[in-house]
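1. model the following, please.
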Amino acid sequence: MGFEAKLKELGVTLPDAPAPAANYVPWVKVGDTVYVSGQISADENGLITGTLGADMDVQTGAAAAKRCAIALLAQVKAACDGDLDRLVKVVKLGGFVNSTADFTQQPMVINGASDFLVEALGDAGRHARSAVSSPSLPLGVAVEIDGVFQVK
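-> You can find the predicted model right below:
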């Protein structure tokens, strides 16, 4: 089963790849590697904002991270001329969590993206990762994730 078919089975439709919010490109392809700029937490209703440890719980933060992963896949699809099945491997994610100084569950928040990618892509979705705290993120979003992907 192809990746898009698996996403459809999971009830996930990739949106159009989000446009960059400033002076950068959404992705850069070098050889068989695609570097995707940070994707901020947003859904069909707009930005997902909040601060973990203050006004957002881990489960809601993990759902926001999943939305970042969906946006990452949309960017990879765009980098592959609309063919997500050219994706070979998720190599690495860099996860940033808008959180209070005493919040320590950043890995559980970023698991929302990691778990989704493994569910949707199988072994191709297993990746190296970082999950760090940030005192604020652009536009007040809860999560931002960038990624490195191998494609064919």
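2. drop to CA atoms for contacts and neighbour counts, all remaining ones
-> Fine.
3. for Ala63, give its distance to Ser41.
-> 9 Å (CA to CA, to the nearest Å).
4. if you count surrounding residues, which of these two has more?
-> Ser41 (25 against 20; other CA atoms under 10 Å).
5. the structure of the following sequence is requested for comparison with the preceding one:
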Amino acid sequence: MSTPEARLINLGITLPEPMKAVANYVPFVISGQHLFVSGQVSSTPDGLVTGRLGETMDLPAGQEAARRCGINLLAQCKAALGDLSKVSRVVKLGGFVNAHPLFTDIPQVINGCSDLMVDVFGDAGRHARSAVACPTLPLGVAVEIDGIFEITN
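-> Model prediction:
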């Protein structure tokens, strides 16, 4: 069975340096057997992915923005744990989409991140989830996603 890191390589994904907190919070907290990762915004090595779904972005662009959030979540997990194999389950994702009021494909946008979690962790990547639209997000980003992960020592 391949490891999460091996699956990332097969997917052609290199994890970026984890993003630093931009306000009064920490990027992650470990409590008991759970890792709580603060909201990760849509960004690439080239900068923030900004825009509003249904206005300046279409569904595929939103899904890619959510995938970028997932990559950033994984970067925080790696920073917290040192090894993604210590993630035994993706428990829950909370997705927020900067969307025009008439844009309703919010769940499909967040699938960009959910699909990545399943690709990386297999069945252990299947999770509970919320997906909501917002009139704006910090820094004008298109998507923000936080996560709760069950971990092993």
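6. quick one: map Thr33 of the first structure onto the second structure.
-> For Thr33 of the first structure, the aligned position in the second structure is His34, judged by TM-score structural alignment.
7. wait, doesn't its match sit right on Lys92?
-> No - at 10.9 Å, His34 of the second structure does not count as touching Lys92 under the criterion of CA atoms under 8 Å.
8. quick one: the strands in the second structure?
-> 28-31, 34-41, 43-44, 47-48, 87-98, 128-134, 143-151 (DSSP state E).
9. now these as CSV including mean neighbour count and distance to Gln76 of the second structure?
-> Shown next, in CSV, are the strands of the second structure (neighbours: other CA atoms under 10 Å; distance: least, CA to CA, whole Å):
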stretch, mean neighbour count, distance to Gln76 of the second structure
strand 28-31, 15, 7
strand 34-41, 22, 7
strand 43-44, 18, 14
strand 47-48, 12, 17
strand 87-98, 23, 12
strand 128-134, 15, 19
strand 143-151, 24, 10
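10. using CSV, lay out those together with distance to Asn10 of the second structure.
-> Listed next are the strands of the second structure as CSV, based on distance: least, CA to CA, whole Å:
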stretch, distance to Asn10 of the second structure
strand 28-31, 27
strand 34-41, 23
strand 43-44, 19
strand 47-48, 24
strand 87-98, 19
strand 128-134, 26
strand 143-151, 22
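11. any idea which of these gets closest to Arg68 of the second structure?
-> In terms of CA to CA, the element of those nearest to Arg68 of the second structure is strand 43-44, at 6.1 Å.
12. other SSEs contacting that closest one?
-> Judged by 3 or more CA pairs under 8 Å, 6 or more residues apart in numbering; DSSP states H and E, strand 43-44 of the second structure is in contact with helix 59-81.
13. go through the helix it packs on and flag the buried ones.
-> 59, 61-78, 80-81 (16 or more other CA atoms under 10 Å).
14. do you know how far the residue positioned nearest the centre of the first structure is from Gln39 of the first structure?
-> Centroid-nearest residue in the first structure: Ala69, 2.5 Å away (criterion: CA atoms, centre = their mean). The spacing between Ala69 of the first structure and Gln39 of the first structure, counted by CA to CA, is 8 Å.
15. so what sits against both of these two?
-> By CA atoms under 8 Å, 6 or more residues apart in numbering, Ala69 of the first structure and Gln39 have these common neighbours: Ile145.
16. count the residues that sit near Pro45 of the second structure.
-> Pro45 of the second structure has 9 nearby residues by other CA under 10 Å.
17. just the one 5 residues further on next, same as before
-> When counting by other CA under 10 Å, one arrives at 21 neighbours for Thr50 of the second structure.
18. skip the chain neighbours and tell me the closest residue to it.
-> Distances taken as CA to CA, 6 or more residues apart in numbering put Val141 closest to Thr50 of the second structure, at 4.0 Å, once the chain neighbours are dropped.
19. give me the mean distance between stretch 66-78 of the first structure and the second structure.
-> Here the mean offset of stretch 66-78 of the first structure against the second structure after fitting is 0.7 Å, by mean CA distance after the TM-score superposition for the first structure.
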